[in-house]
Every structure is written in C-alpha cells, then in structure tokens.
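Visitor: Sequence plus predicted model, see below.
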Amino acid sequence: MDHSLNSLNNFDFLARSFARMHAEGRPVDIL
C-alpha cells in the first residue's frame, strides 16, 4: 500500500516536471 502511494507520488512529480519543461519550451525526452 505504501509502495503504491510512493509510486503515485513519484509519477505526479515527474508529470509536473515534464509539464513545466514543456511549458518553458524545452525539448522533453521521455527516454
């Protein structure tokens, strides 16, 4: 349960980071 919650938090953090980079016009490389 705790592991799943941590994974969701990490995903949210990454999603926000990618969204911010995209908004700033930076190239976003998922890989």
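Guide: That came through, no problem. Residues are numbered from 1 along each chain as shown.
Visitor: going forward, measure contacts and count neighbours with C-alpha atoms only.
Guide: Fine.
Visitor: What helix or strand is the residue nearest to the spatial centre of the chain located in?
Guide: In the chain, the centroid-proximal residue (C-alpha atoms, centre = their mean) is residue 14; its distance is 1.3 Å. Assigned by DSSP states H and E, residue 14 falls within helix 2-23.
Visitor: and that helix, what other elements does it pack with?
Guide: In terms of contacts (3 or more C-alpha pairs under 8 Å, 6 or more residues apart in numbering; DSSP states H and E), helix 2-23 is packed against no helix or strand at all.
Visitor: Pasting the second one now:
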Amino acid sequence: MELKSIIAIGLVVFIVAGLVFLYVRNRKKR
C-alpha cells in the first residue's frame, strides 16, 4: 500500500469517527 492511500484512509476513518462521536453526544444530551 502507498503511504498516500494509508493517510487518505486514516483521514476518512478519523472524520467518520468524529461525526459519530458528535452524533452520539448530541443524542445523549436530550
């Protein structure tokens, strides 16, 4: 695997994890 693809996948995973984290946090507030 190229370094670029590893970085790209890491970025996507990081963004998705952040969105899920915010979604769960907002849901628990209610």
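Guide: Ah, there it is. Here the structure is a predicted model, which means the values were calculated and not measured.
Visitor: Let me see the TM-score of these two.
Guide: Put the two chains on top of each other and the TM-score (TM-score structural alignment, normalised by the length of structure 2) is 0.74; 26 aligned residues with a C-alpha RMSD of 1.4 Å.
Visitor: Return the set of buried residues in the helix holding residue 14 of structure 1.
Guide: residue 18 (16 or more other C-alpha atoms under 10 Å).
Visitor: mean deviation of that helix from structure 2?
Guide: Its matched residues in structure 2 lie on average 0.3 Å from helix 2-23 of structure 1 after superposition (mean C-alpha distance after the TM-score superposition for structure 1).
Visitor: quick check: that helix aligns to which part of structure 2?
Guide: With TM-score structural alignment applied, helix 2-23 of structure 1 matches the range 3-24 in structure 2.
Visitor: Name the residues that touch that stretch?
Guide: Residues from elsewhere that reach stretch 3-24 of structure 2 (C-alpha atoms under 8 Å, 6 or more residues apart in numbering): none.
Visitor: so how far is it from its chain's centroid?
Guide: The chain centre lies 3 Å from the centre of stretch 3-24 of structure 2; the measure is C-alpha atoms, centre = their mean, to the nearest Å.
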